[in-house]
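Sequence first, predicted model second:
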Amino acid sequence: MNLTFLHGWGMRPGIWQGLQQTLGHNSQVPVLHAPTGSLDEWADAVARTLLPETVLIGWSLGAMLALTIAARHPRQVRALVLVAATPSFVKRGDWSHGLDGETIRAFREGFLRNPGRTLERFVALQAFGDAQRHAVTDALRAQLDDPVEHAAALGHGLRLLEESDLRVQRLPSVSLPCLLVHGAQDALIPASASIWLGQRWPGSETLLIEDAGHAPFLSAPQRVAEGIQRFLAART
């Protein structure tokens, strides 16, 4: 079975190292730097590099990218594992399961002024409420992307987070197997976002990690790995 790991905003591929080693299988962990253009164009570019019939394992922005790839290139995707997933990162008139628009805009403006400080704030939000807060913070800091070298790509990634809404005509077929993993204490993306997805995905499964924040695969690695292994074993 082939696995493709898609990391979140501001991170490097090494954030997946522990889970990748635990799960085994033939896998790839691409570097994700948002190119100029739409989320669709980015998804198309990543899809051209995928291993055949891969299971996409996406986290946060990587989960949005995985959803987009699966919607546009369903024949290339065998199943989805979505960690801290949401179809819309930002609250909207008919969507309450996200951050305030002003908050994400402040993040983007703050990144332009002081990229390093903004990344540190982002790390703090990801670890907030997690029972393993200090360990998660250390793990995230160790895999932070270079805010100077990749400033343009990171800035554009924030814009995509702010603008993207995958609820209408962007979600993949509900016949595609999907495991939704979410930390119950996630301060960035409420667990209700994954619950919303699960309610519209009859064949999906949900794994809620009660004492975890935005990065449950770091705070509860064994529980998350076991859940993914069970999900994958049922599809071999």
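Good, I have the coordinates.

Please count neighbours and contacts with C-alpha atoms only from this point.
Will do.

Walking through the protein, point out its helices one by one.
Ranges of helices in the chain, per DSSP state H, are 17-23, 39-47, 61-72, 101-113, 115-127, 133-142, 151-163, 191-199, 216-219, 221-233.

Switch these over to JSON lines; also include distance to Val81 and mean neighbour count.
Formatted as JSON lines, the helices of the chain follow (distance: least, CA to CA, whole Å; neighbours: other CA atoms under 10 Å):
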{"stretch": "helix 17-23", "distance to Val81": "12", "mean neighbour count": "14"}
{"stretch": "helix 39-47", "distance to Val81": "16", "mean neighbour count": "17"}
{"stretch": "helix 61-72", "distance to Val81": "8", "mean neighbour count": "25"}
{"stretch": "helix 101-113", "distance to Val81": "25", "mean neighbour count": "16"}
{"stretch": "helix 115-127", "distance to Val81": "19", "mean neighbour count": "19"}
{"stretch": "helix 133-142", "distance to Val81": "20", "mean neighbour count": "17"}
{"stretch": "helix 151-163", "distance to Val81": "19", "mean neighbour count": "20"}
{"stretch": "helix 191-199", "distance to Val81": "11", "mean neighbour count": "19"}
{"stretch": "helix 216-219", "distance to Val81": "12", "mean neighbour count": "26"}
{"stretch": "helix 221-233", "distance to Val81": "8", "mean neighbour count": "15"}
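
any chance of those helices in a markdown table, plus distance to Leu80?
Formatted as a markdown table, these follow (distance: least, CA to CA, whole Å):
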| stretch | distance to Leu80 |
| --- | --- |
| helix 17-23 | 15 |
| helix 39-47 | 14 |
| helix 61-72 | 8 |
| helix 101-113 | 26 |
| helix 115-127 | 22 |
| helix 133-142 | 23 |
| helix 151-163 | 20 |
| helix 191-199 | 12 |
| helix 216-219 | 15 |
| helix 221-233 | 10 |
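
Could you report the separation of the residue lying farthest from the centre of the chain from Gly58?
Residue farthest from the centre of the chain, counting by CA atoms, centre = their mean, is Arg113 at 25.3 Å. The spacing between Arg113 and Gly58, counted by CA to CA, to the nearest Å, is 29 Å.

take a look at this one as well, against the first:
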Amino acid sequence: YTLEAVVDAIYAQLPEQASVLVGWSLGGNLALRLAEKYPERIRSLVLVASNPHFIKTESWPGMHPQVLQVFTDNLQRNCSQTLLRFMSLQVQGKADAKSSLRQIKRAMCECVTPNIEALMSGLDILKSTDQREILRVLKIPLLMIFAEQDTLVPAAVAEQCRLLSKQIDLKIIPGAGHIPFITHRQQMLSLMQDFIARKDD
């Protein structure tokens, strides 16, 4: 499970006609690489709660390496419990936390049992990937949606991305955490629909 292998597998599933590609979190990194590698197949790109450089540095907001290591260790010890705890933290303190958590649990039950090898590979991709240069030169229309209360991908990443390219359409959803498509579904849909409509005009 390498970044390139997953990107090529997604590419093989894309329709012939250029698509609007949406990627969440690590999926945003995959989508961004796919758009760089196969630009003719991507009409526009939407990245949700995604960081082109996931690891925090002195000059870039992100997740502290030690926090990511603790998560990695917990994942190896108890995969399902760690994933559920991780998702629960994303809705903590929200007015509709209980209903959002029910949606998450239902979705997790409907999914295939997580593949620990794939999850660990995903974390390795997050640790090692730096896509800031892609953002700087990308010509494809791009919307990046951030969440004000995201503890994994800080909303401060938006301003850093603005410095990389003035062409990026940047939005921050107030009050949202890392899973805005569950907690702030309508706002996210509206942002995406407006972006796609404008770019298709």
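Structure received. Quantities reported herein were computed from a predicted structural model and do not represent experimental measurements.

TM-score for these two?
Once superposed, the chains reach a TM-score of 0.88 (TM-score structural alignment, normalised by the length of structure 2), with 197 aligned residues with a CA RMSD of 2.0 Å.

returning to that earlier point: what's the closest of the helices of structure 1 to Leu176 of structure 1?
Closest to Leu176 of structure 1 of the helices of structure 1, according to CA to CA: helix 61-72, at 8.5 Å.

In structure 2, which residues correspond to that closest one?
Per TM-score structural alignment, the counterpart of helix 61-72 of structure 1 in structure 2 is residues 26-37.

next one: the matching stretch to chain centre, how far?
Offset of stretch 26-37 of structure 2 from its chain centre (CA atoms, centre = their mean, to the nearest Å): 10 Å.

Likewise for stretch 7-15 of structure 2?
On CA atoms, centre = their mean, the centre of stretch 7-15 of structure 2 falls 18 Å from that of its chain.

OK, contacts around the spatially most central residue of structure 2?
Nearest to the mean C-alpha position of structure 2, by CA atoms, centre = their mean, lies Ser25 at 1.7 Å. Residues in contact with Ser25 of structure 2 (CA atoms under 8 Å, 6 or more residues apart in numbering) are 47-51.

gap between Gln90 of structure 2 and Leu14 of structure 2?
Taking CA to CA as the measure, Gln90 of structure 2 falls 30 Å from Leu14 of structure 2.

go on, Leu170 of structure 2?
Taken as CA to CA, the span from Leu170 of structure 2 to Leu14 of structure 2 is 25 Å.

Have a look at how far, on average, the match of helix 61-72 of structure 1 is from structure 1.
With mean CA distance after the TM-score superposition for structure 1, stretch 26-37 of structure 2 departs from structure 1 by a mean of 0.9 Å once superposed.

returning to that earlier point: narrow the contacts of Ser25 of structure 2 to those in strands?
47-48 (DSSP state E).

what separates the aligned residue in structure 2 for Leu99 of structure 1 from Gly177 of structure 2, distance-wise?
Taking TM-score structural alignment, the alignment pairs Leu99 of structure 1 with Met63 from structure 2. Met63 of structure 2 sits 14 Å away from Gly177 of structure 2, going by CA to CA.

With neighbour numbers in mind, choose between these two.
Gly177 (28 against 20; other CA atoms under 10 Å).

Find the nearest non-adjacent residue to that one, please.
Leaving out its chain neighbours, the residue that sits closest to Gly177 of structure 2 by CA to CA, 6 or more residues apart in numbering is Asp150, at 4.1 Å.

number of nearby residues for the one you found?
By other CA under 10 Å, neighbour count at Asp150 of structure 2 equals 20.

Could you do Arg48 of structure 1 as well?
10.

same question, the one 4 residues further on
Under the neighbour criterion other CA under 10 Å, Pro52 of structure 1 is assigned a count of 13.

which residues does it contact?
2, 76-77.

can you pick the most crowded of those residues?
Val77 (24 neighbours).

Now do the contacts for it.
52-56, 70.

please redo it, this time with the cut-off set to 6 Å
Val77 of structure 1 is in contact with 53-55, counting by CA atoms under 6 Å, 6 or more residues apart in numbering.

mind putting the contacts of Pro52 of structure 1 in TSV, distance to Arg230 of structure 1 included?
Listed next are these as TSV, based on distance: CA to CA, whole Å:
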residue	distance to Arg230 of structure 1
Asn2	16
Gln76	22
Val77	18
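
now, which of the residues you listed sits nearest His134 of structure 1?
So of the contacts of Pro52 of structure 1, ranked by how close each gets to His134 of structure 1 (CA to CA), first place is Asn2, at 32.5 Å.

nearest to Ser173 of structure 1, of the helices of structure 1?
Of all the helices of structure 1, helix 61-72 comes closest under CA to CA, at 6.9 Å.

Aligned counterpart of Met188 of structure 2 in structure 1, please.
Under TM-score structural alignment, Met188 of structure 2 pairs with Val224 in structure 1.

Leu170 and Leu14 of structure 2: which is more packed in?
Comparing Leu170 of structure 2 with Leu14 by other CA under 10 Å, the one with more neighbours is Leu170, at 16 against 13.

ok, now which ones touch the equivalent of that one over in structure 1?
Matched to structure 1 by TM-score structural alignment, Leu170 of structure 2 sits across from Thr206. When contacts are counted by CA under 6 Å, 6+ apart, Thr206 of structure 1 is found next to 179-181.

Top of the residues you listed by number of neighbours, please.
Val181 (26 neighbours).

so what corresponds to it in structure 2?
So Val181 of structure 1 corresponds to Ile145, using TM-score structural alignment.

just to revisit the earlier point, would you mind measuring from the residue farthest from the centre of structure 1 to Ala106 of structure 1?
Relative to Ala106 of structure 1, and taking CA to CA, Arg113 of structure 1 is found at 11 Å.
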